[in-house]
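Asks: only geometry, no sequence info:
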């Protein structure tokens, strides 16, 4: 960046040390009706209507024709007849320029020479980005020249007289400055493209659109598109500037809306920026319709409003502690100064001057450099965030490995415990059954003690089964194998296995269900087992199987004591048991396994109190239409 600034400084000094151009004395006559001719404006009454001006002329966005009278006789530097002089007319985007040079041999005593951006480069008086007329020595002695201007853009006109050698020397520095300007813009664009963040961050895409829009517009506005890109197709360069201005303004509104964090939290600002952005896009057809003069004035006014609102917004962000807001203030201040000077000149409120005309170009460069620094900070913040996320991901991965190791150790322990305990439990249960057969049946206390031992054995076996099922359900690679099950037969077998045939009232309203048979048997078995444990003696358990839209619903109703609202949110958690369960056997895993099985199927389970007491548990499993048997 420092090298660019040093080169710009050197070029600026070189340009300042070069011989300055002469400025002819000028006066202007506005022809709103397009009725004037060279002969008519030379009449004494029309000559009196010419208005002199000291600096460049600015007629704003107007459809009028402007006639200029250039007085050369009083310019001291023009006295050398043998010098070759050039008349430079800026800016480059003027459509139709006609210079009338004194020539006794021509009709009316003047020869017409045409210029403007609608002429191909090889047909212009001088091969240059703007219009340059060659002045023959005899034209300098006549004292006055006339220039006619008619353009579809802003009627700005700055005229300068150069010696040919001085002009060529000054333009070398000028093109060098242009090269640095566009090289800097292109470097910023390539750096942002190289980062690749535009693929996932729309702020970077907006910055690329804005920087690209500025570069393309300036190529047209500076006449470089017509000179170097398509010199034989002047209409491309002509419309390049007009369409490029709207695209640049629209992309600028889009970028600043994002970088200033203007969204739903700032509704009126959001509406203003969107209105400005879409207004510029809606103005795109106006050049083709011949309405650019009216549209351009509106576009410049909207842009000045947008920059003013952005300045206020950036100050607000700075007060709120936003680090980047200071640079955004600088960016908007530079844009405001440049756009305000250029905008007022384009609108005809300030006289035309190259510094004013190029004010927007200078301001936009300073603005884009400040915004580029904001984007650099954003890149660094994203890199820090990425590193933090990587560290967190490594931490999560390490913690996951630790948990998996602990889970594997727990599963191995439970498997070992189940294998080592079940054999002696089976021996105990078999021994107790033998003792029951040999015991004296006239002593009920002996039988009662035998039954208590067998219930304890069954309880330990049930606990082991629950632990094994729970560990299996928590395995990350567990896959279900659903198939169509015939509901009536499936539930009858399940009720018999649970020894609840005399307590369950079965109601089947759907013929089949699409589910994993083993896991579904575990889930329904746990629901029926819970209902049997907590229901009052002699109270029936209701099992309803229905289809509710796209769901298979298994509803288990009991007439137990119910569950209070304070415990309902926790009953499906692992190892959770409702306090006050008394001597009811349980491991706190049954309902947890029901929930896991429902989740594995893509379903859900819920519980709610019943009217009149008891609970209603609903197991919902998806019922796929495309898999009908």
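Replies: Cool, the structure landed. Computed from a predicted model, the values in this text were never measured in an experiment.

Asks: all contacts plus neighbour counts: C-alpha atoms, from now on.
Replies: Fine.

Asks: and residue 607, what element?
Replies: Assigned by DSSP states H and E, residue 607 belongs to strand 604-609.

Asks: who does that strand touch, helix- and strand-wise?
Replies: helix 590-601, strand 615-622 (3 or more CA pairs under 8 Å, 6 or more residues apart in numbering; DSSP states H and E).

Asks: mind putting these into TSV with mean neighbour count?
Replies: Below are the helices and strands packed on strand 604-609 laid out as TSV (neighbours: other CA atoms under 10 Å):
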stretch	mean neighbour count
helix 590-601	21
strand 615-622	22
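
Asks: tabulate these (CSV), appending distance to residue 68.
Replies: Converted to CSV, the helices and strands packed on strand 604-609 look like this (distance: least, CA to CA, whole Å):
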stretch, distance to residue 68
helix 590-601, 85
strand 615-622, 85
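
Asks: list the buried ones in stretch 16-32?
Replies: Buried positions in stretch 16-32, judged by neighbour count with 16 or more other CA atoms under 10 Å: 21-31.

Asks: do the same with stretch 230-248
Replies: Applying 16+ other CA under 10 Å to stretch 230-248 flags 231-238, 240-248 as buried.

Asks: same question, stretch 536-546
Replies: 540-546.

Asks: swap in stretch 81-95?
Replies: 83, 85-95.

Asks: so where do the strands sit in the stretch 151-300 of the chain?
Replies: Counting by DSSP state E, counting those that start in this stretch, the stretch 151-300 of the chain has these strands, from start to end: 154-163.

Asks: check it against this one:
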């Protein structure tokens, strides 16, 4: 897709009016326009004039032969109209033709030769104009034949018009005003998009500005303005400006349209084609120096036409999906594609040449600029709304997180206060119970049982407070694991000893080395919770089995009991905070949650393994440090 030059409605109307009315009026003096068939490029004007039957008449004073290196001979039969002056002007378009030779019959016989083309300095032209103008002098009565020889490396496209000088000047002025308005609007679009980009920093505006600028370069080169105003003394540079402009516009198109078309994996072919539009032009530009631009230009035109068709199909899909700006985008591409298609088919020689078709890209810019602006604006507005919503959600999340942090701080203060206020009384109660047991002695079994119940209750309250404090500490963000070498044999022995009399039910098995790098305090809390859970749910005197083994690059601690077991559907819920098993046994429902939390802080995991014989088996696996393997 080569870039279109955005054209506002008034400029389009003026240009279209000029092309339709003035063109037909000027062309009326050419009564016949024909092309020589069977030319091999070696003919002279004398040999051509001697074979009038070999000229094939065309419907209009224009030739469209596509990309070819052939030499074309044309014959124009010109007749005066009433009131015409002795001198008329023959206009030849487009301005990017390389070599044009006009042969005019002389009164004494023979032909005079005059040359033009973009390979001659602009000062060599008979009349300074962006196109080519020749002064001709038809006879007062009847008509006479002019011969044109055309040879160009770009598309072989030619239009001829004969003007009265007095009619040409106002037409050229109107054309200049229309083009001035046209390029003024292009500059306005370019500057406004750069301002929008600088303001909102969205790359879509920058890509569109580059696309508009590259298209303006192409259109000014095709229209002869680059040669006339920028490179009048450098015909070689001006000759390559059209090809360079087409390559630049193709490159800009490959950058801009993937953004506005929002291409995904399903449109990988179109995305690849746009990438080729970016990659190919730098290599194709080499043909401007090697003399192979004709072939490269032909291939690139066909490729761009295919990209345009697929881009319209993608725009239809965006329109159906209700994408913001999809309607504007679709109609923008449809209007652009209409003008572009007529231009491409004319350039390739598939449609008869008319100035309307040649300027189809510009005429297709009728709504392209405004609609594309609307599409971009709608897209950026939608992105901005999404960004604002995301910022609002982030602010709400931050506020919620702040509230949660404040609640956690209040909870931590409360637990700290509770620990401080209850530890003292609990210690007093525990000490008093022990004193009463010593005073009462072993004579009264009922009194002994009551002392034991009081002591157990004090222990449960103390353990509950300890678990709540551990939960509060471990559930905070940024908990630091203080790693150091840990001997699991010693850690297991110390934890089992804390279980008192119930620890006699615990059997410990060690397979191999039992060392790793971790936080010994946290690991002891995890193992204590597993043992307490097993002792609580497994009826006495059922044994509790602890197994420590190395499995590959990790250490596994298993705690198995002979209790009622756990249903598979409830296994994961047991590791959630404040979730307890289906029993009336006391507890806060935090033990297993803390086990998993400690495991994950070490980069490991805690799970419930399947047990065929019944009961439950909890597995705590931890990664080994490099120095402990």
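Replies: Right, received. Where do you want to start? Being a predicted model, the structure only gives us computed values, none of them experimental.

Asks: now the TM-score, please.
Replies: After superposition, the two chains reach a TM-score (TM-score structural alignment, normalised by the length of structure 1) of 0.84; 609 aligned residues with a CA RMSD of 3.8 Å.

Asks: just to revisit the earlier point, tell me how far the strand holding residue 607 of structure 1 lies from the chain's centre.
Replies: Offset of strand 604-609 of structure 1 from its chain centre (CA atoms, centre = their mean, to the nearest Å): 42 Å.

Asks: try stretch 336-347 of structure 1
Replies: With CA atoms, centre = their mean, you get 30 Å for stretch 336-347 of structure 1.

Asks: for that stretch, which outside residues touch it?
Replies: For stretch 336-347 of structure 1, contacts defined as CA atoms under 8 Å, 6 or more residues apart in numbering pick out 58-61, 154-156, 297, 300-301, 304, 307-308, 350-353, 356-364.

Asks: ok, stretch 545-565 of structure 1 next?
Replies: So stretch 545-565 of structure 1 is in contact with 487, 507-510, 513, 527-528, 531-532, 534-536, 539-544, 578, 609-610, 613-625, going by CA under 8 Å, 6+ apart.

Asks: please redo it, this time with the cut-off set to 7 Å
Replies: 507-510, 513, 527-528, 531, 534-536, 539, 541-544, 609, 613-624 (CA atoms under 7 Å, 6 or more residues apart in numbering).

Asks: next: stretch 47-61 of structure 2.
Replies: 32-37, 159-160.

Asks: closest to residue 484 of structure 2 out of the residues you listed?
Replies: Using CA to CA, residue 159 comes nearest to residue 484 of structure 2 of those, at 89.1 Å.

Asks: how far away is that closest one from residue 95 of structure 2?
Replies: 10 Å (CA to CA, to the nearest Å).

Asks: residue 70 of structure 2 now?
Replies: For residue 70 of structure 2 relative to residue 95 of structure 2 (CA to CA), the value is 18 Å.

Asks: now the strands: where do they sit in the stretch 351-500 of structure 1?
Replies: 483-486.

Asks: report the contact partners of the closest residue to residue 352 of structure 1 other than its chain neighbours.
Replies: Counting by CA to CA, 6 or more residues apart in numbering, residue 56 is the residue found nearest to residue 352 of structure 1 once chain neighbours are left out, at 4.2 Å. If you count contacts by CA under 7 Å, 6+ apart, residue 56 of structure 1 has them with 157-158, 351-353.

Asks: residue in structure 2 matching residue 56 of structure 1?
Replies: In structure 2, residue 56 of structure 1 lines up with residue 62, judged by TM-score structural alignment.

Asks: and that match, how far from residue 32 of structure 2?
Replies: As defined by CA to CA, residue 62 of structure 2 lies at a distance of 11 Å from residue 32 of structure 2.

Asks: next: residue 448 of structure 2.
Replies: Taken as CA to CA, the span from residue 448 of structure 2 to residue 32 of structure 2 is 132 Å.

Asks: mean deviation, the lengthiest helix in structure 2 versus structure 1?
Replies: Looking across structure 2 with DSSP state H, the single longest helix is helix 368-440. Following superposition, helix 368-440 of structure 2 is found to deviate from structure 1 by 1.5 Å on average (mean CA distance after the TM-score superposition for structure 1).

Asks: once you drop chain neighbours, what's closest to the residue nearest to the spatial centre of structure 2?
Replies: Residue closest to the average C-alpha location in structure 2 (CA atoms, centre = their mean): residue 259, at 5.5 Å. Leaving aside its sequence neighbours, residue 259 of structure 2 sits nearest to residue 204 (CA to CA, 6+ apart; 6.8 Å).

Asks: and that neighbour, how many residues sit next to it?
Replies: Using other CA atoms under 10 Å as the criterion, residue 204 of structure 2 is surrounded by 21 other residues.

Asks: same deal with the one 10 residues further on?
Replies: By the criterion of other CA under 10 Å, residue 214 of structure 2 has 25 neighbours.

Asks: what of the one 4 residues further on?
Replies: As a burial measure, the neighbour count of residue 218 of structure 2 was computed by other CA under 10 Å and equals 26.

Asks: my read is that it contacts residue 247, right?
Replies: No. The criterion here is CA atoms under 7 Å, and residue 218 of structure 2 misses it with residue 247 at 8.8 Å.

Asks: go through the contacts of stretch 47-61 of structure 2 and name the one nearest residue 493 of structure 2.
Replies: Distances from residue 493 of structure 2 to the contacts of stretch 47-61 of structure 2, taken by CA to CA, are shortest for residue 159, at 102.4 Å.

Asks: quick one: the closest one and residue 92 touch, right?
Replies: Yes. Taking CA under 7 Å as the definition, residue 159 of structure 2 is a contact partner of residue 92 at 5.7 Å.

Asks: the most far-flung residue of structure 1 relative to its centre and residue 455 of structure 1, how far apart?
Replies: Distance from the C-alpha centroid of structure 1 peaks at residue 442, with 86.8 Å (CA atoms, centre = their mean). Taking CA to CA as the measure, residue 442 of structure 1 falls 21 Å from residue 455 of structure 1.

Asks: go on, residue 311 of structure 1?
Replies: For residue 311 of structure 1 relative to residue 455 of structure 1 (CA to CA), the value is 81 Å.

Asks: more neighbours: which of those two?
Replies: Neighbours of residue 311 of structure 1 and residue 455, each counted by other CA under 10 Å, are more numerous for residue 311; the result is 22 against 13.

Asks: re earlier: of all the helices and strands packed on strand 604-609 of structure 1, which lies closest to residue 568 of structure 1?
Replies: Using CA to CA, those put strand 615-622 closest to residue 568 of structure 1, at 10.6 Å.

Asks: ranges for the helices of the stretch 101-250 of structure 1?
Replies: Secondary structure of the stretch 101-250 of structure 1 (DSSP state H, counting those that start in this stretch): helices at 137-141, 164-195, 202-221, 224, 234-259.
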